[in-house]
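In: Sequence and predicted structure are below.
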Amino acid sequence: MAVINRTPDSFHDKGATFALDRAVGSALRAADLGADWVDIGGVPFGRGPAVSTAEEIDRVVPVVEAITAARPDLVVSVDTNRADVAAQAIVAGAAVINDTSGLGDERMAAVIAVSGAHVVITHSVGPPRVEKPPARYDDVVAEVRAFLSDRMARARAAGIPQERLIIDPGHDLDKNTLHSLELTRRLDEIASLDAPLLVAVSNKDFVGESIDRPRGERLPGSLAAMTACILAGARIVRMHDVAEAVDAVRMTEAILGWRAPARLEHNTHPTRNV
């Protein structure tokens, strides 16, 4: 899953794909590099100036329309916690709503239920875009798992079939670095829930703090975190650096026996006596 931010203040790309043509072009390049899925965001999760619902719709809907017209085979999701944005994005062609609030909008589940779209239910605490107190958990993994299980039940009760549910433990979302590392170590406990597991670890602060690297220098650490998550049960990985992530994923799949090597040449020729 490639990340496409149509925002002027995203934590990683700092608005590099805010312009409509750049956002669409970046999504299509990601697909050419091997991404199966692009995730379009119109409002960052972290604190910052308010963005109205109308402005968020104006940011994401034209991108979705352009991508789905150009690459109908590409999965397109929209990263939003607003039901009204989700509804418009689905009409535009989005197949997935990536809800970082975990169905915090009481209308979100109903909107998705009648649409046929999938939903990513992500763990976070309280509304996005606001300052919050320091993160505290007695057992972060147990609490994240309980939250996700409860929100999955809420989604099913609203009419979303189990097969359209995806879960995300929300690395760094209202969590400190120790919490995110603990989630990664014990990710199999989250993966045991009956839904595909998505992880979003790319360039996050828990990576930077773990290896003492600023933003822009976290690719190796991000790939290591991503690989650890795949080994623990993640099946969708949300990454900024598509080419490098695709190579790392394909190598991991080859090691696990899920993907045949692209070619087989080394030590396969008969020995010749000269």
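Out: Arrived safely, thanks for sending.

In: use CA for all of it now, contacts and neighbours both
Out: Will do.

In: Doesn't V78 belong to a helix?
Out: No: residue state for V78 (DSSP: H, G, I helix; E, B strand; the rest coil) corresponds to strand; a helix is not indicated.

In: let's bring in a second model and compare:
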Amino acid sequence: MAVRVMGIVNVTPDSFSDGGAFLEPRAAIAHGYELVAEGADILDVGGESTRPGAAPVTEQVEMRRVLPVIEGLADTGAQLSIDTFKRSVAQAAIERGATIVNDVTALRNEPDIAGLVADRGCELCLMHMLGEPGTMQDAPRYDDVVSDVKAFLEERLAFAVGAGVPEDKVLLDPGIGFGKTVDHNLELLSRLDELVAIGRPLVIGTSRKSFLGRIAGRDVNQRLGGTIATNVLALERGAAIFRVHDVAPVVDALAVATATLAGRWRPTTTT
């Protein structure tokens, strides 16, 4: 299964890592071009923060933020993803060139997104989240986090397919950091192969997240080492798509890890 790197383009004032940095469309578009130059295969454009405690925004505000950016990135050569759980936003983004809908609610907020995706032939990413952004980190509990997340993703996959989305168009995301403690996140990463066994490409989003800071004692913009470590571990366990802020170093790390795991690399010189 081909490895793809998904570069994050947050067009928000309040995302946990880069909120406000790319709120102006020209800045977001320039950032997207930079991420493609660094090796991003996909650009994931979002106009509503889903960090813990984030406040919701209206569909009008979300569209005002993301649609000019989607249009401005249409010629990058990268696949465009719209990070939204609103059907109207997804439809408008698809009309402007997006071919992936990344729904953090896994169709629970607006199930009709499934029909839209099916009609337009787009890919659909379904993510696990316990609760909603405002409450998801309030003492999350599971019987067994991996088994519970796997059962959820299987059920959501079945729902999407039942609504007409071809199974080969569905991506799955265990939702690292979305209603999970540090131990939950580490357990998911350790047993990621159990989720890969569902049979759909697995998306991993650990980039700069707070559990990395809790482990390493690093501030939000000092978590590249932890991000790389978790992505390489996820690659080894079968993940296929890596959603990150820092594209170039992660692309390099995954290239080296892929070559090593595959045993493909051979020296070209003796020096």
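Out: Here it is on my side, so go on. All of these numbers come straight from a predicted model, not from anything done at the bench.

In: can you give me the strands in the stretch 151-271 of the second structure?
Out: 170-173, 203-204, 241-244 (DSSP state E, counting those that start in this stretch).

In: how about the last one, aligned to which bit of the first structure?
Out: Strand 241-244 of the second structure lines up with residues 236-239 of the first structure when matched by TM-score structural alignment.

In: what sits up against the matching stretch?
Out: Contact with stretch 236-239 of the first structure is made by M1, A2, V3, P196, L197, L198, V199, A200, V201, S202, M226, A245, as judged by Cα atoms under 8 Å, 6 or more residues apart in numbering.

In: And R59 of the first structure, how close does it get to G159 of the first structure?
Out: Per Cα to Cα, to the nearest Å, R59 of the first structure is found 29 Å from G159 of the first structure.

In: Who has more neighbours out of the two?
Out: Using other Cα atoms under 10 Å, the more surrounded residue of R59 of the first structure and G159 is R59, with 22 against 15.

In: what's the helix or strand for the more buried one?
Out: In the assignment (DSSP states H and E), R59 of the first structure maps to helix 53-70.

In: Please apply the same query to D44 of the second structure.
Out: Using DSSP H and E, D44 of the second structure maps to strand 42-46.

In: Show where that strand falls in the first structure, residue numbers please.
Out: The aligned range for strand 42-46 of the second structure is 37-41, by TM-score structural alignment.

In: try stretch 166-177 of the second structure
Out: Aligned using TM-score structural alignment, stretch 166-177 of the second structure spans residues 161-172 in the first structure.

In: R120 of the second structure and I241 of the second structure, how far apart?
Out: From R120 of the second structure across to I241 of the second structure, the span is 22 Å (Cα to Cα).

In: neighbour-wise, which of the two wins?
Out: Counting neighbours by other Cα under 10 Å for R120 of the second structure and for I241 shows that I241 has the greater number, 25 against 13.

In: now the counterpart of I112 of the first structure in the second structure, what's its secondary structure?
Out: In the second structure, I112 of the first structure lines up with V117, judged by TM-score structural alignment. At V117 of the second structure the chain is in helix, as set by three-state DSSP.

In: centroid residue for the first structure?
Out: Most central in the first structure under Cα atoms, centre = their mean is R238, positioned 3.9 Å from the mean C-alpha point.

In: end to end, how far does the match of stretch 166-177 of the second structure reach?
Out: By Cα to Cα, the extent of stretch 161-172 of the first structure from end to end equals 28 Å.

In: Name the residues of stretch 37-51 of the first structure that come out as buried.
Out: For stretch 37-51 of the first structure, burial by neighbour count (16 or more other Cα atoms under 10 Å) applies to W37, V38, D39, I40, G41, G42, V43, P44, F45, G46.

In: Surely M63 of the second structure and G47 touch.
Out: Yes: counting by Cα atoms under 8 Å, M63 of the second structure does reach G47; the two are 7.4 Å apart.

In: residue contacts, T17 of the first structure?
Out: Counting by Cα under 8 Å, 6+ apart, T17 of the first structure has contacts I4, N5, R6, T7, A23, S26.

In: so which two of the residues you listed are the farthest from each other?
Out: T7 and S26 (13.4 Å; Cα to Cα).

In: Between these two, which has more neighbouring residues?
Out: Counted by other Cα under 10 Å, T7 of the first structure and S26 do not tie: T7 has more neighbours, with 23 against 19.

In: State the distance from the counterpart of the more buried one in the second structure to V165 of the second structure.
Out: Using TM-score structural alignment, the equivalent of T7 of the first structure in the second structure is T12. Applying Cα to Cα, the value for T12 of the second structure to V165 of the second structure is 29 Å.
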